[in-house]
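Asks: coordinates only, sequence not included:
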């Protein structure tokens, strides 16, 4: 566990989720070294942090050995393409981030005696046959399908993390993150919430993959990073599900966003993605019991904050 604020190394720290974690760590007294290759992240996500003398931004690809980053007390490994559009555009890079990137980040943690946090994903459960998904569930994953580059990268990363614990005694924790949304998501990253918001703001049809009856659980980013922070401050190894246990259909989420925007957009069905999970919802009993954590932000409040952020970051917003 991380007993007190120290030096945190955050890979993928200029990404959507990583930038929020960097912000939270600084707020809690850490010095933060943010490492990012900018393959999917952007320096603008952390521009507001760069005036803080405790923050530094390091451009580096985690698939290569790390430069001298000092002696962190926490290594949080978030570097990976996370949206289907990105990891299908960068399939080999995604696999390398899960394999080589995790290896290099673990080596830094081992040398420094640091707590290591792997941000894994609900995608390790695949199209689940168990519902809701508990951490003990092994999953139903197609290892050669178009989503496999992300699924298998994270499954391998989990295996490598546990091997480090068993063979070398590295202090590790694994979080399995379910769908997270909020400010700083890219409008073009292909995930449903930014898609629906940008379509609704433009008055365009909201494109729902498949029937729209498939379900997701969506967690506001502030809640997700609070769960990650609770995990690194604990002695728990995990894996631990971090997500919102409220299950909603994709069509319902589209309708909520359309109503918040006040749009007249119609909802249109488009072909579903290959291996798209039909149900996705976490069992968060472990996080509640061991971390005292559960989501606090309601769907409507989280979506309102996200819609407002997107509305303020349109190309014409400053006009």
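Replies: Sure thing, it's come through. Since the model is a prediction, treat every value here as computed from it, not as a measurement. Numbering: from 1, shown residues only.

Asks: CA atoms for contacts and neighbours, from now on please.
Replies: Will do.

Asks: A strand includes residue 8, no?
Replies: Yes: judged by DSSP: H, G, I helix; E, B strand; the rest coil, residue 8 forms part of a strand.

Asks: surely it is in contact with residue 29?
Replies: No: contact between residue 8 and residue 29 fails when scored by Cα atoms under 8 Å: they sit 10.2 Å apart.

Asks: compare neighbour counts for these two and give me the winner.
Replies: residue 8 (26 against 13; other Cα atoms under 10 Å).

Asks: what ranges do the strands span in the protein?
Replies: Taking DSSP state E to define them, one finds strands in the chain at 7-11, 31-36, 55-59, 74-77, 115-121, 171-177, 180-181, 206-209, 215-216, 219-220, 240-242, 248-249, 267-270.

Asks: in CSV: these, plus distance to residue 1.
Replies: Listed next are the strands of the chain as CSV, based on distance: least, Cα to Cα, whole Å:
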stretch, distance to residue 1
strand 7-11, 13
strand 31-36, 17
strand 55-59, 22
strand 74-77, 9
strand 115-121, 6
strand 171-177, 7
strand 180-181, 24
strand 206-209, 41
strand 215-216, 31
strand 219-220, 24
strand 240-242, 15
strand 248-249, 34
strand 267-270, 46
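
Asks: got another, please set it beside the one above:
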């Protein structure tokens, strides 16, 4: 019987995309051992095994990793100049500090990893004449009034807060990408992800990940705010399918929102639904927290990416249920 994770890989890998564009190509992924990067590699592995597409993935990450037939894992610090002797056709920049507590504890590192990493990978894109895909974030919109936010919207970010370092760094990376297009002619596209969730996200300090971890362990969920914030979310499988769609068909120079179709859950609704999966309760313990985003809502408009043929395969609640089931299975296997 196919498990849920394997089923999702198959669903993404069998989508009617322009896969021929990456047949026999080499794709470099920064952060290839991270949350989105790992899922992306799994899909490419499926395509290679089933369709013999000979797609090679080079993974640059701090941990390195174990190489295999179509995967070359290289231990690399993207903040340092990057070199690779072979050909590279595509570069996907996923490497980034995405943990809120680290935004507060290491705001300088958060900024520098994003900006230096982006600059070094763009330099490599110039050298290799590679197409460049930047993974950006809903955080670039800051606090706003538009419902939903399309790709032309620009909200308010208080640059005098250390927590804003991540938001401003992502904005700078987008500007840097456009500058490399203008000066060096780099072919580039930008993916702006909603809040991505799923079963394989480890050591994550985002509230939504902590809620799920509590539920899987059978512990009541603790919400440290009134839970009135309303956000768009994106299940990991849909994040990867969106990433692939942009890699293959995204227009040079354009940014695209990637989010599930739901109108957005409040953080409280999100917590309550997860609690219901495990027959648990949500406890409200309101406190001040410097690592928490100041945005009270961030709902993304996805018409632009849908116009090039993408659509999510899962609803947020479907994704949450699948995440819970996969994590429970993983916990059982460990026990």
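Replies: All right, it came through fine. Nothing here was measured: the structure is a model prediction, and the numbers come from that model.

Asks: sorry, back to before: quick one, which of the strands of the first structure gets closest to residue 283 of the first structure.
Replies: Evaluated over the strands of the first structure, closeness to residue 283 of the first structure peaks at strand 240-242, with 7.0 Å, by Cα to Cα.

Asks: matching residues in the second structure for that closest one?
Replies: Under the alignment (TM-score structural alignment), strand 240-242 of the first structure falls on residues 256-258 in the second structure.

Asks: please apply the same query to stretch 189-202 of the first structure.
Replies: Aligned using TM-score structural alignment, stretch 189-202 of the first structure spans residues 204-217 in the second structure.

Asks: buried ones in that stretch, by neighbour count?
Replies: By 16 or more other Cα atoms under 10 Å, the buried positions in stretch 204-217 of the second structure come out as 206, 207, 208, 209, 210, 211, 212, 213, 214, 215, 216.

Asks: shouldn't the fifth one be in contact with residue 204?
Replies: Going back to what we said before, that points to residue 210 of the second structure. Yes: between residue 210 of the second structure and residue 204 there is a contact at 7.2 Å, judged by Cα under 8 Å.

Asks: which among the buried residues of stretch 204-217 of the second structure gets closest to residue 222 of the second structure?
Replies: residue 211 (7.4 Å).

Asks: how about the nearest residue to residue 149 of the second structure, chain neighbours excluded?
Replies: In space, and not counting its chain neighbours, residue 149 of the second structure is closest to residue 300: 4.8 Å by Cα to Cα, 6 or more residues apart in numbering.

Asks: what sits against the counterpart of residue 267 of the first structure in the second structure?
Replies: For residue 267 of the first structure, the aligned residue in the second structure is residue 283 (criterion: TM-score structural alignment). By Cα atoms under 8 Å, 6 or more residues apart in numbering, the contact set of residue 283 of the second structure is 220, 221, 222, 223.

Asks: apply 10 Å and report the result again.
Replies: Residues counted as contacts of residue 283 of the second structure (Cα atoms under 10 Å, 6 or more residues apart in numbering) are 220, 221, 222, 223, 224, 271, 272.

Asks: returning to that earlier point: of all the buried residues of stretch 204-217 of the second structure, which comes closest to residue 327 of the second structure?
Replies: Residue 327 of the second structure lies nearest to residue 216 out of those, by Cα to Cα, at 6.7 Å.

Asks: that closest one is in contact with residue 277, isn't it?
Replies: Yes: using Cα atoms under 10 Å, residue 216 of the second structure is in contact with residue 277, at 9.3 Å.

Asks: for these two, list the residues in contact with both.
Replies: Joint contacts of residue 216 of the second structure and residue 277 (Cα under 10 Å, 6+ apart) are 324, 325.

Asks: give me the number of residues near residue 113 of the second structure?
Replies: Neighbours around residue 113 of the second structure, by other Cα under 10 Å: 20.

Asks: residue in the first structure paired with it?
Replies: In the first structure, residue 113 of the second structure lands on residue 97 (TM-score structural alignment).

Asks: for that match, what are its contacts?
Replies: Counting by Cα under 10 Å, 6+ apart, residue 97 of the first structure makes contact with 61-64, 77-81, 91, 103-104, 150, 153-154, 157.

Asks: quick one: which of those is most hemmed in?
Replies: Tallying neighbours with other Cα under 10 Å puts residue 79 at the head of these, with 32 neighbours.

Asks: looking at the second structure, name the residue matched to that residue.
Replies: Using TM-score structural alignment, the partner of residue 79 of the first structure in the second structure is residue 95.

Asks: how much space separates the closest residue to its match other than its chain neighbours from residue 22 of the second structure?
Replies: Among residues not flanking residue 95 of the second structure along the chain, residue 31 sits closest, at 4.1 Å (Cα to Cα, 6+ apart). As for residue 31 of the second structure, its distance to residue 22 of the second structure is 20 Å (criterion: Cα to Cα, to the nearest Å).
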